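Enquirer: I'd like to go over a predicted model; first the sequence, then the structure.
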Amino acid sequence: MLRTPQLELAVESAEGVRLAASVGAARVELCAALTETDGITPSIGTVEQACGVDLPVHVLVRPRPGSFTYSAEELEVLERDVVAALAAGAAGVVVGMLADDGGPDVAALRRVSDVARSHSPAAEVTFHRAFDAALAAGVDPADALARLHDGGVSRVLTSGGSADCTAGRPMLARLVELGRDHAPSLQIMAGGGVRLELMSALVRSGVHAVHTSARNYDHSTGTRANAADPLLAASMAAALSAGG
């Protein structure tokens, strides 16, 4: 029997959290500059406001756009932002650090997860789509998942190493299977180019969660809207609940 994946919305404000709560999302990923940078760390004021809404908030902690290999100073900033987000009421954090070989950086992940859980034992750590950069670099999927497990990660956001979930559906299903052996406690969350008509296929792939910004795409300009569409978000939530 297929599981019903949880819905996670990517949002940039308390208003976005309220929208997510209204459609029955399980949680949000809170970020800043989503359109411009694919997301960076939001301000602490934004985090505090968002955490005032009755829905789990997972804060993206990404100190800058660009590569996912960080200097020692950048990692220190990242760790401080993790602590600040949790102190402001976040239920979890979203990070992504890659080692020099292109795969997930176990040492850096372990440091961050230890810091997070020393502050809040129940904190969840999600690894973002840096995972897709690792797969695109040729890192073995089973090894990449095992590294996340060893690094204390709760969940991975991925499009299956492809540009979007449409192209990545076969790998998403494979990651679910591989995860059972190599990272049994890790949730696989599909994200990247998620569309309403894709929900059924994602449910069949066996993923544990689906991540979307629920922003409409303007084909004339090649860009997405700056905010979620309430009707689209509600339709996506209903499609997941109905099994796609």
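Expert: All right, it came through fine. All values reported here derive from a predicted model rather than from experimental measurement.

Enquirer: okay, CA-based contacts and neighbour counts for the rest of this
Expert: OK.

Enquirer: let me see the ranges of the strands in the chain.
Expert: Counting by DSSP state E, one finds strands in the chain at the ranges 6-11, 27-30, 57-60, 92-95, 124-127, 155-158, 187-191, 209-212, 217-218, 223-224.

Enquirer: so of those, which one's packed in deepest?
Expert: strand 57-60 (a mean of 30; mean count of other C-alpha atoms under 10 Å).

Enquirer: second structure follows, compare the two:
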Amino acid sequence: MPPSRPMLLEVCVESAAALAVCEGVADRIELCSGLDIGGLTPSHGLMQQARASGLETHVLVRPQIGDFAFDAVTLEMAVEDIKHTKALGLHGVVIGATAKGALDQDALHKMLQAADGLTKTLHRAFDVVDDQFATLDTAIAMGFDRILTSGGATTAFAGRAQLAKLQDHANGRIEIMAGSGVNSANVAEIARDTGLTSFHASCTAKTAMPPKTVELGFGPHRRTIDKAELLSLKAALSS
């Protein structure tokens, strides 16, 4: 990859231990919880830890699992979480809301208003809309700085042809960041085929939980960041 194009790595972080691993390696982080269910809003305590780490932190604001539809109560929760992110002095928010195959502009306007002064990323709600190109233009008009997307595919690698088209359509007006399944083995090919310079990854390692914990329904594993994979991914972006 040409050295004149800086390659940026954003890493999903859902624990204090992961924060420590990312220090000095990740260019920025997406702070969240519940990665096994697509990511949810992180706790107040983790936000405070992120602030103390000095990492450029963008907070996922997603109050519920499932789809990206917001009722009035859920929207109120999201707005308050955004205000809290801003009050803590963190760098940005990662948000999204959809209705009838398009962005829910009414809900997003309220969230964007609360996020004034923060960097604003449209998350992979973008991947479920009917027309990604029209939605990209809408996101720009609404004031988003970045779109996180797999190109509408299960993984960014599978969606790289669409990612290339989105990058061309964006034409420098908004940052397109590839996410979902990005790793050290495929990031160079994704970058080559798409022209993207911004990548989102979890670098996840999973530790099995004791049988009794699993039996009682508390989850089959714990996620951690594989430091070796994180370093390999960063090296692949620097080569």
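Expert: Good, I have the coordinates. Since the structure is predicted, the reported quantities are computational estimates derived from the model, not experimental observations.

Enquirer: thinking again about what came up before, okay if I get the strands of the first structure as JSON lines plus distance to L145 of the first structure?
Expert: Below are the strands of the first structure laid out as JSON lines (distance: least, C-alpha to C-alpha, whole Å):
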{"stretch": "strand 6-11", "distance to L145 of the first structure": "20"}
{"stretch": "strand 27-30", "distance to L145 of the first structure": "21"}
{"stretch": "strand 57-60", "distance to L145 of the first structure": "20"}
{"stretch": "strand 92-95", "distance to L145 of the first structure": "15"}
{"stretch": "strand 124-127", "distance to L145 of the first structure": "10"}
{"stretch": "strand 155-158", "distance to L145 of the first structure": "9"}
{"stretch": "strand 187-191", "distance to L145 of the first structure": "10"}
{"stretch": "strand 209-212", "distance to L145 of the first structure": "16"}
{"stretch": "strand 217-218", "distance to L145 of the first structure": "31"}
{"stretch": "strand 223-224", "distance to L145 of the first structure": "31"}
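
Enquirer: closest to R110 of the first structure out of those?
Expert: Distance to R110 of the first structure, taken as C-alpha to C-alpha, is lowest for strand 124-127 among the strands of the first structure, at 10.3 Å.

Enquirer: residue range in the second structure corresponding to that closest one, please.
Expert: Alignment of strand 124-127 of the first structure against the second structure: residues 119-122, by TM-score structural alignment.

Enquirer: could I get the full set of helices for the second structure?
Expert: For the second structure, the helices defined by DSSP state H occupy 16-22, 44-53, 72-87, 105-114, 132-142, 160-170, 187-194, 211-215, 227-238.

Enquirer: which residues touch the longest one?
Expert: Helix 72-87 of the second structure has contacts (C-alpha atoms under 8 Å, 6 or more residues apart in numbering) with 41, 47, 59, 61-64, 92-93, 107, 110-111, 114-115, 118.

Enquirer: now, the most widely separated pair of these?
Expert: Comparing every pair within those by C-alpha to C-alpha identifies M47 and A107 as the most remote, at 23.5 Å.
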